[in-house]
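Participant: prediction below, plus the sequence it came from.
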Amino acid sequence: MNFGTLYRKSAFTDNPKGGNPAGVWVGETLPSGDVMQRIAAEVGYSETAFMAPTTGYYRTVRYYSPEMEVTFCGHATIAAGIVLGETEGDGKYQLTTAAGEVSVIVQNEGGVREAALTSVEPKYTGASDVLINEVLSALGWQPSDLDGSIPPARAYAGAWHLVLAVNDQNRLAKLNYDFERLKTIMLREGLTTLQLVWRESADVFHSRNPFPVGGVVEDPATGAAAAALGGYLREAELITVPATILIRQGEAMGRPSRLTVEIPATGGIVVKGTAVPIETE
């Protein structure tokens, strides 16, 4: 039997009551898909990362939500990076994911261990009017709620997300959507989350991320969507690069999260954060 060790971390926060909880399972070999799915459902967090082998700088990682496997998960990668730093030491780790190669640099700054992932090459496409209108209807939003300076787009940095930017913070603060309807649309379109954002300033964004395809109403911190947003802003020339932006997420849920996104002129997008242990009864 393949026994492993399960760690529970909350990512993108220094407070276990904030951030996004993630499971990190580490074993010598990965379990079967059915077993990983069962473990992820039992853990109950939006994602659990499964990582093998137990030693070395090269690892294979797979990510499971309670209902399905996802190609890439940022907050579980940050949590895995912190686990690697604590158990193996700081340094650069190379992760082979279903989306491709992702590097994670783990270092200790002033007594705080931080992980920085570099995503696969990002890309984006426009979103059809049909898709936009369907999603707006499921959200209970109007086209007039959208910020025309950041057009709707499908964005990718390991998983696909639909980016919708709003022109008013109050619109983002009020999120009450049709779960099953939105889930059906997202499954059909191959979307992992919605990246709903309000741009406070040139380098500060507020974000909310519905995740019904994973059986989760909302993610309090979504590193994959943060990387996808950074890639979209660069590729669509909506930001001057290189740049660093801060994404504030999870506040409306009472789980405040801070995601630092570094957008280089070329290549993968860098998402930084820390993670802290979650105590279980």
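Facilitator: Happy to help now that I have it. Numbering: from 1, shown residues only.
Participant: CA atoms for contacts and neighbours, from now on please.
Facilitator: Noted.
Participant: mind listing what residue 142 touches?
Facilitator: residue 136 (CA atoms under 8 Å, 6 or more residues apart in numbering).
Participant: now do it against residue 55, distance only.
Facilitator: 51 Å (CA to CA, to the nearest Å).
Participant: would you tell me what the next helix or strand after the longest helix belonging to the chain is?
Facilitator: Criterion DSSP state H: the longest helix present in the chain is helix 74-88. Going down the chain from helix 74-88, the next helix or strand is strand 91-97, by DSSP states H and E.
Participant: how far is the longest helix of the chain from where the chain is centred?
Facilitator: Centroid separation between helix 74-88 and its chain, computed with CA atoms, centre = their mean, to the nearest Å, is 14 Å.
Participant: what packs against that helix?
Facilitator: strand 4-11, strand 20-27, strand 47-52, strand 100-109, strand 112-118, helix 223-235, strand 270-273, strand 275-277 (3 or more CA pairs under 8 Å, 6 or more residues apart in numbering; DSSP states H and E).
Participant: between the ones you listed, which one is nearest to residue 156?
Facilitator: Of all the helices and strands packed on helix 74-88, it is helix 223-235 that lies closest to residue 156, at 4.8 Å by CA to CA.
Participant: what angle do that closest one and strand 112-118 make?
Facilitator: 50 degrees (axes from the mean of the first three to the mean of the last three CA atoms, to 10 degrees).
Participant: just to revisit the earlier point, what angle do the longest helix of the chain and strand 100-109 make?
Facilitator: 60 degrees.
Participant: buried residues in helix 74-88, which are they?
Facilitator: Within helix 74-88, the residues that count as buried by 16 or more other CA atoms under 10 Å are 74-85.
Participant: so which residues make contact with that helix?
Facilitator: Against helix 74-88 from outside (CA under 8 Å, 6+ apart): 7, 9-12, 20, 22-24, 47-49, 55-56, 63, 90-91, 104-107, 113-117, 221-225, 271-275.
Participant: structure B:
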Amino acid sequence: MTSTQQSSTASAPALDVLRYSAFTADPAGGNPAGVALDAEDLDDAQMLAIAARVGYSETAFVTASDPVARRYRLRYFSPRAEVVFCGHATIATAVALASRTGTGELLFDTPAGEIRVGTTADGDGPVRATLTSVPAHSRPAEDTEVEPVLRALRWSRDDLDADLPPHVAFGGNEHLVLAVAGRARLAALDYDFDALHEIMRRHGWTTVHLVHRAAPDRLDFHARDPFPVGGVVEDPATGAAAAAFGGYLRTLGLVTEPLRIHIRQGEDMGRPSDLFVDLHPDDARIRVTGQAVPLPDPGK
């Protein structure tokens, strides 16, 4: 986690928190996020307490707004700490705002930088949102970074895809990218939560982005994202990691023309999600598209 861990012992004030599942059109799929559209008066401890009460991997808080300019300031909290950037909560917030004020372009000021989000809808269908990341990049991971993670995952070097080397990728925050050669190995993920938490905390990684290339002749992937530093075993959809992964593919030289890749995430944990990532060889900013649908408040 790239932000300071904070205590969640403060009481959570009464606040209307919307609930959305992002990167899906089915409430049974996707990654749930909390969205607090009226959080101007909350302090850090209160936002953390609300995120802990909601219990999702992240809750987004709109802490300043200019509806005329369609510009908003966003902060993100997991149940354990503030997060610099969260893709699925950004998508959820954009859909919530579009449902309130109409579709179009939104501008979010986040701790990671300025994020533009376009929203559209076809008739009465779910709103689609496309976020444009900050410039994404990646670097080869050191052996001293990879080997402890492999032990925590209970994997070996032989499990990895030699054509997609381990990297530390950035798209607003950092993620270790590991590509696995076999789909079955990815499906059978069973890792040491405490060990991976400590490794990720030490390096400041938000998730470990585990991917399997669906076929050697196309750039479509299955993904899983352990998120122990957020107090969550696994994310069903991780837009920030998808943006970082786009930077990874560009760094490897696999993006020679404008293209869209598909990431299928959450399938192995029963919450299938679809993330569409648009890449351009001349633009380091990555565009991540998904839908979001409202969820009922379990407390009502």
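Facilitator: Good, I have the coordinates. All of these numbers come straight from a predicted model, not from anything done at the bench.
Participant: ok so, going back, how about the helices and strands packed on helix 74-88 of the first structure, which one is nearest residue 138 of the first structure?
Facilitator: Closest of those to residue 138 of the first structure is helix 223-235, at 19.9 Å (criterion: CA to CA).
Participant: what's the following helix or strand after the closest one?
Facilitator: Next along from helix 223-235 of the first structure, by DSSP H and E: strand 243-249.
Participant: okay, that next one sits on what stretch of the second structure?
Facilitator: Matched against the second structure by TM-score structural alignment, strand 243-249 of the first structure falls on residues 259-265.
Participant: residue 296 of the second structure corresponds to which position in the first structure?
Facilitator: That one, residue 296 of the second structure, aligns with residue 279 by TM-score structural alignment.
Participant: likewise for residue 60 of the second structure?
Facilitator: In the first structure, the residue paired with residue 60 of the second structure is residue 49, using TM-score structural alignment.
Participant: and residue 202 of the second structure, by the same measure?
Facilitator: Using TM-score structural alignment, residue 202 of the second structure pairs with residue 188 in the first structure.
Participant: what's the mean gap between whichever strand or helix holds its match and the aligned bit of the second structure?
Facilitator: Remark: residue 188 of the first structure resides in helix 179-189, with elements defined by DSSP H and E. Following the fit onto the second structure, the mean deviation recorded for helix 179-189 of the first structure is 0.3 Å by mean CA distance after the TM-score superposition for the first structure.
Participant: report the buried residues of that helix.
Facilitator: Those would be 179, 182-183, 185-186, for helix 179-189 of the first structure by 16+ other CA under 10 Å.
Participant: against residue 49 of the first structure, how distant is the equivalent of residue 47 of the second structure over in the first structure?
Facilitator: In the first structure, residue 47 of the second structure lines up with residue 36, judged by TM-score structural alignment. For residue 36 of the first structure, the distance to residue 49 of the first structure equals 9 Å [CA to CA].
Participant: mind listing what the one in the second structure that sits across from residue 11 of the first structure in the alignment touches?
Facilitator: Counting by TM-score structural alignment, residue 11 of the first structure lines up with residue 22 in the second structure. Residues counted as contacts of residue 22 of the second structure (CA under 8 Å, 6+ apart) are 30-33, 88-89, 91-92, 237, 273, 290-293.
Participant: and with 10 Å instead?
Facilitator: 29-33, 87-93, 95, 128-129, 236-239, 273-275, 290-294 (CA atoms under 10 Å, 6 or more residues apart in numbering).
Participant: what do you get for residue 119 of the first structure?
Facilitator: By CA under 10 Å, 6+ apart, the contact set of residue 119 of the first structure is 72, 74, 99-104, 156-158, 223-224, 227-228, 231, 267-271.
Participant: before we move on, what about residue 296 of the second structure?
Facilitator: 18-20, 27.
Participant: and these, which is closest to residue 142 of the second structure?
Facilitator: When these are compared against residue 142 of the second structure (criterion: CA to CA), the nearest one is residue 20, at 37.3 Å.
Participant: returning to that earlier point: just to check, the match of residue 60 of the second structure is in contact with residue 31?
Facilitator: No. With contact defined as CA atoms under 10 Å, residue 49 of the first structure does not reach residue 31; the gap is 11.8 Å.
Participant: and these two? which has more neighbours close in?
Facilitator: residue 49 (27 against 18; other CA atoms under 10 Å).
Participant: can you tell me how far the spatially most central residue of the second structure is from residue 279 of the second structure?
Facilitator: Nearest to the geometric centre of the second structure sits residue 238, at 2.7 Å (CA atoms, centre = their mean). According to CA to CA, residue 238 of the second structure stands 17 Å off from residue 279 of the second structure.
Participant: same thing with residue 19 of the second structure?
Facilitator: 30 Å.
Participant: returning to what we had before: for residue 124 of the first structure, find the nearest of the helices and strands packed on helix 74-88 of the first structure.
Facilitator: helix 223-235 (5.9 Å).
Participant: brilliant, that's me finished.
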